[in-house]
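S.K.: Generate coordinates for the sequence data below:
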Amino acid sequence: MNNKLFAPWIHQRCVNPGSSVGSEAAEGGSLFRRERGKNRRRSCVIRLLAVFASCLAAFLGALMPASAANPAVTPAPAPERIVVKPVDTGAALVNPDMGWTLMFYSNIPQNYGSKLEPSDTVDEWPGLSVVYLRIPWAFVEPEEGQFNWPILDTPAQRWIAKGKRVAFRLTCSENWTKFATPEWVKNAGAKGVFYDWGKGPAPDGRLWDPDFADPVFLAKLENFLRAVAGRYDGRPQVAFFDIGSYGMWGEGHTGGSSRIPQERANEIVRQHIDLHLKYFQRTRLAIIDDAAGPQAKGAHQPLTDYALSKGITLRDDSICVQPPPNSWYHADMAGLFWPTRPVIVEHEHYGPSKKRGAWGDGSLLIKAVEDYHASYLTIHWWPHEMLAETRKTVDEINLRLGYRLQLREISWPARVVIGQPFEVVTQWANAGVAPCYPGGFMALTLKDAKGGIVAVLADDGFNLRDLKPGPKGQAPVVSHRRRFTAGRIAPATAPGVCEVFVSVGERDGTPVLALPLKDDDGQRRYRLGTITLLP
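M.R.: You can find the predicted model right below:
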């Protein structure tokens, strides 16, 4: 205690206790008055001690915690929270912009859907999301302006009816049929060249390639693309459309056919890209990597860089065609595309790849998915036979192909008051090789005992598209907090216990994406636990 603060008061009240006391002492000081003075001084000392004790108590109280100073008051316990740490089920996921694509037509109409009965959509292949139709232009428009749409629509609808999607490549050059480009295009005056497969141009060759830059050919091709786009562009059931109008099998190379120099090819393919962009303005387009040169080295090539600048994605059809170390060539090129759009890879015909020793034990295909950060992978063989022999490889790929959104942890209060905010804390990771291109927002749905929706609490402030993929087992984990309120103003919300479901989808809480979680309600909402609503 600072004595200087009390010294004046002590002096005034004890040494010179007041004018009345002083005057009585001056009158001669009787015994009574002396005793009276002693009593007053004693009382002054007592008051001083009381002040000192009060100050000391205040000083010590400031140093002590509240609970120690007043042991009868205990801190209120924190509200109980439910903590759930879901486990990845390991299931294959069918989601937008990713999955296995079934080659129903592999150029030749018989490969590889001809063994499938109309009711057989290969449902046992885990992660199958797209049926792929690659077929010559001549089969779709056998006569000018007369279209054979059922050749496309019939197989497409078999899978669309199962909630799957369709993708296309319509080609102008094949090594097994003389006129992949309709013969009526040649008869209309389009220039071209006869050739023998693997030997190049020959006057009496048995196959015909158009001059891919000929004005008549380009005019007829434009009419065809206009008709096809009018039918399929922007349809939600169409996953992608390959730019397949140049080169053998639509792959962008002519080394075994008309043998166009790469410098000239760069000019021609750019024209074909622009034609597709003109008519396919809402559907994702894909450029085949070989258009830049089958063995071109380096990520940046004129044609693929141009395609990249136009929002087109990349496709590589040459995985496991050759044995190691030439199992593929353009993973570095894919590195320019996959951060913003889904990359498509196609393995060689499974049977021939095995015979050439290019397939190995399946680990090369797994590595290709990793190196390309692939979102789509084509099934290039008879599907039932291939799945029977490669199921282990397929299952392992499904844990990495495309994106895989994992809810690592979620917590919420066990009890909340209706109309009052509460906090939900989540931890998310993307265990796939590619971003979640369509994006998605988490929503919590509360349901009553009858399965009725009590509240939909959508978090539109956190887009799971922003989750970064990482190496296997090393996906970055992102924590997120969000406050929700159930039953504020309306709709009428009754107290009671509700089940808590999580989903990822549109901003309004509509579920879209499959998650690797158990207890799906059939609409891609997954049960996590319960919450009690209090009045």
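
S.K.: make it CA atoms for all contacts and neighbour counts henceforth
M.R.: Noted.

S.K.: quick one, what contacts residue 436?
M.R.: 402-404, 464-467 (C-alpha atoms under 8 Å, 6 or more residues apart in numbering).

S.K.: In helices only, show me those residues.
M.R.: Judged by DSSP state H, the subset of the contacts of residue 436 located in helices is empty.

S.K.: Turn those into TSV, including distance to residue 326.
M.R.: Below are the contacts of residue 436 laid out as TSV (distance: C-alpha to C-alpha, whole Å):
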residue	distance to residue 326
402	24
403	27
404	29
464	36
465	33
466	34
467	33
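
S.K.: hmm, which of the residues you listed are the buried ones?
M.R.: Buried residues within those, counting neighbours by 16 or more other C-alpha atoms under 10 Å: 402-404, 464-465, 467.

S.K.: To compare against the first, here's the next sequence to fold:
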Amino acid sequence: MQRRDFLKGGAAAAGVLGIGTGAAQGIVPAHNWSKYDFGSGPAVKDRLNQGPFPQYPPDAVIPSDEVVMTTTPSDEVVPNYGKGLVTYITADMGTEEIKSDNVSKGIEDLVNFPLGQKLYIRPTWREVQPRPGRLELPDYVKLVFDLAKKSGKQVGLRIQMSAPDYWHAPALPDFVLERVPKVDLVLNDPKDQAAGARFVKNPYSRYQPRFDDPFFQQCFRELVGQLAAEFDGNPSVEFIDTFMYGFWGEGHTWPFSNNPFPDYQTAERTWMDMLEVQLDNFKKTPLLTNTQPDFSRVGNSEMLDCTVRSNNWIRSDTIFIENEQIEALSNRPPWIGALLEQGLPGKPADPKASVEGISPAENMIAHVMDIGANYWSLWNFHQISAQNLAGYYQAYPAWFDRINRKIGYRVRPSFIWGYEADGYTGLIIGFANDGIAGVPGVLRVTVESEDGKPLRSGCLDPGYPLPGKIRQAQIVLPKGTKWQGLKLKAEIEVKEMRYPVRWACHQQLNEDGSLTLRANLRQEV
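M.R.: Below you'll find the predicted structure:
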């Protein structure tokens, strides 16, 4: 990125340009996202002709056509990569947040909770790498991955470098803390004393390390390299949260007024360098960067902008605070996935809490859908258990079922036209999306013979088809090939990986999620 090249030039570049260091910032001002130029998205290999397809002179592209097959939306939950409800196994407090006398059994119950298609954990750096040189994953993390593999579910994870709800140990390992300077956090505004009390009481959340310290950077690069070796492209991993500044890795140390850096330029340069380390290592698995506004002045806007431009994904840890995040989430480019973490109450569902017949949980679900999320967290705030989740589902089944059947993208070949030209059979396929989000990558479509041999394959433009719209594409079959009995298969391409996609249609599918083409349209006048 040009801004990053400029920042890397440092003081020398500033001197040549005759400006002070105060101007050498990559801050991305707040902007509307809907028409903002983030680029054209991920590269598309084998792009299909996506029309238009007129059939009358003088613009005729095809001689004539007729609809030979249609599909209609499915009423079922259709799990796919890049979408789904995410069962939180751990979040802010590690295993202490799991409310069970038997933590291992509690984890197993959460993994098997039927509403969630994905799993999520948030261990600390200390837990995954207590000593330099190699990862030493704790037993509960190993258990989650073992159970995930058995259940066919994928795991998302974040590694915390500051965990203010861990009271038994700091988030950073001792070999880092012993050599890296720390800066105490300061509460300047008396109004923030009450809000900051919980952090002041915890000795491990009163400070932040000097992230720009050379030894910290050395250790961080080693950690990210080891994490990538273990998780990048791992079929059990859905996504990795981007390392960010501050509490829980969300990008802030609210309500404290300072940060550990000497100035904004150092903070931004440090975090952009750390983001680049992550981008360089995670070539296959998406990174999710929080949309947190830059309360702590550490470079969040530049990190978020770079994340989107590199075709990685975004997330938010709230939707009812800071309206700036709603703009980014709801109007992001259609090829960018988004996860919304909005915790359910930790206490049991209370019918008396409803306002005008809508409970807080139902209201929350409705607004997650309004924003157009790919993922939503199944998480009882600081009270994690399958029993608590089941209690909320039993109280409000209609809304939970609704979001489970709408979350993310739900694509199908809505219209299929057939035509003949010069001995070739052509198909014009109108792809629909009955979900609430675009395709978080590139949709690849393949026509196969009955025995599974690929005949033609190609891709739609990034993010397409869009929700509630049709995207048409042309596929010309090998000469002499008839379309009846062929199979239409879908995959999603994200970074360097390709994942199977099951069509979200009512019509019967094959075991692999593909659709056998057959005439099924009866037109009656």
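
S.K.: follow-up on the earlier one: state the pair within the buried ones among the contacts of residue 436 of structure 1 that is farthest apart.
M.R.: Using C-alpha to C-alpha, those span at most 13.9 Å, a distance reached by 402 and 464.

S.K.: what about the strands in the stretch 151-300 of structure 2?
M.R.: Here the stretch 151-300 of structure 2 has its strands, by DSSP state E, counting those that start in this stretch, at 154-157, 182-184, 207-209, 237-241, 287-290.

S.K.: who wins for proximity to residue 390 of structure 2 among those strands?
M.R.: Nearest to residue 390 of structure 2 among the strands of the stretch 151-300 of structure 2 is strand 154-157 (20.5 Å), distances taken as C-alpha to C-alpha.

S.K.: List the contacts of the closest one.
M.R.: By C-alpha under 8 Å, 6+ apart, the residues outside strand 154-157 of structure 2 that reach it are 117-123, 145, 148, 235-241.

S.K.: With stretch 390-408 of structure 2 instead?
M.R.: Contacts for stretch 390-408 of structure 2 (C-alpha under 8 Å, 6+ apart): 75-78, 82-85, 115, 348-349, 362, 365-366, 369, 372-376, 434-439.

S.K.: Is there a quick ChimeraX command that grabs whichever of those residues are buried?
M.R.: To isolate the buried members of these in ChimeraX, using 16+ other C-alpha under 10 Å:
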select :77,78,82,83,84,85,115,349,362,365,369,372,373,374,375,376,434,435,436,437,438,439
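
S.K.: Could you report the separation of the closest residue to residue 301 of structure 1 other than its chain neighbours from residue 286 of structure 1?
M.R.: Distance criterion C-alpha to C-alpha, 6 or more residues apart in numbering; nearest residue to residue 301 of structure 1, sequence neighbours excluded, is residue 292 at 6.1 Å. Residue 292 of structure 1 sits 13 Å away from residue 286 of structure 1, going by C-alpha to C-alpha, to the nearest Å.

S.K.: Check whether residue 479 of structure 1 sits in a helix, strand or coil.
M.R.: Assigned by DSSP: H, G, I helix; E, B strand; the rest coil, the conformation of residue 479 of structure 1 is strand.

S.K.: Which residues are in contact with the residue nearest to it when sequence neighbours are not counted?
M.R.: Once flanking residues are discounted, residue 479 of structure 1 sits nearest to residue 427: 4.3 Å by C-alpha to C-alpha, 6+ apart. By C-alpha under 8 Å, 6+ apart, the contact list for residue 427 of structure 1 reads 407-410, 477-480.

S.K.: Could you pull up the residues touching the aligned partner of the residue nearest to residue 301 of structure 1 in structure 2?
M.R.: When structure 2 is aligned by TM-score structural alignment, residue 292 of structure 1 is paired with residue 294. Residue 294 of structure 2 is in contact with 251-252, 300-301, counting by C-alpha under 8 Å, 6+ apart.

S.K.: And what about the closest residue to residue 456 of structure 2 other than its chain neighbours, helix, strand or coil?
M.R.: If the residues on either side of it in the chain are set aside, residue 456 of structure 2 comes closest to residue 447, at 5.3 Å by C-alpha to C-alpha, 6+ apart. Here residue 447 of structure 2 is recorded as strand under three-state DSSP.

S.K.: Was I right to think residue 447 of structure 2 contacts residue 485?
M.R.: No - between residue 447 of structure 2 and residue 485 there is no contact under C-alpha atoms under 8 Å: 10.5 Å.

S.K.: okay, the two: which has more neighbours?
M.R.: residue 447 (25 against 14; other C-alpha atoms under 10 Å).

S.K.: For that one, give its distance to residue 114 of structure 2.
M.R.: Per C-alpha to C-alpha, residue 447 of structure 2 is found 33 Å from residue 114 of structure 2.

S.K.: With residue 373 of structure 2 instead?
M.R.: Distance from residue 373 of structure 2 to residue 114 of structure 2, by C-alpha to C-alpha: 20 Å.

S.K.: show me where the stretch 251-400 of structure 1 has helices.
M.R.: Applying DSSP state H, counting those that start in this stretch to the stretch 251-400 of structure 1 gives helices spanning 262-279, 302-309, 331-337, 350-355, 363-372, 383-398.

S.K.: Quick check: which of these is nearest to residue 171 of structure 1?
M.R.: helix 262-279 (12.1 Å).

S.K.: Show me what counts as buried in the closest one.
M.R.: If you call a residue buried by 16+ other C-alpha under 10 Å, then helix 262-279 of structure 1 has these buried ones: 265-266, 268-270, 272-273, 275-277, 279.

S.K.: Stretch 110-124 of structure 2 now?
M.R.: 110-113, 115-124.

S.K.: quick check, nearest of these to residue 203 of structure 2?
M.R.: Nearest to residue 203 of structure 2 among these is residue 124, at 16.2 Å by C-alpha to C-alpha.
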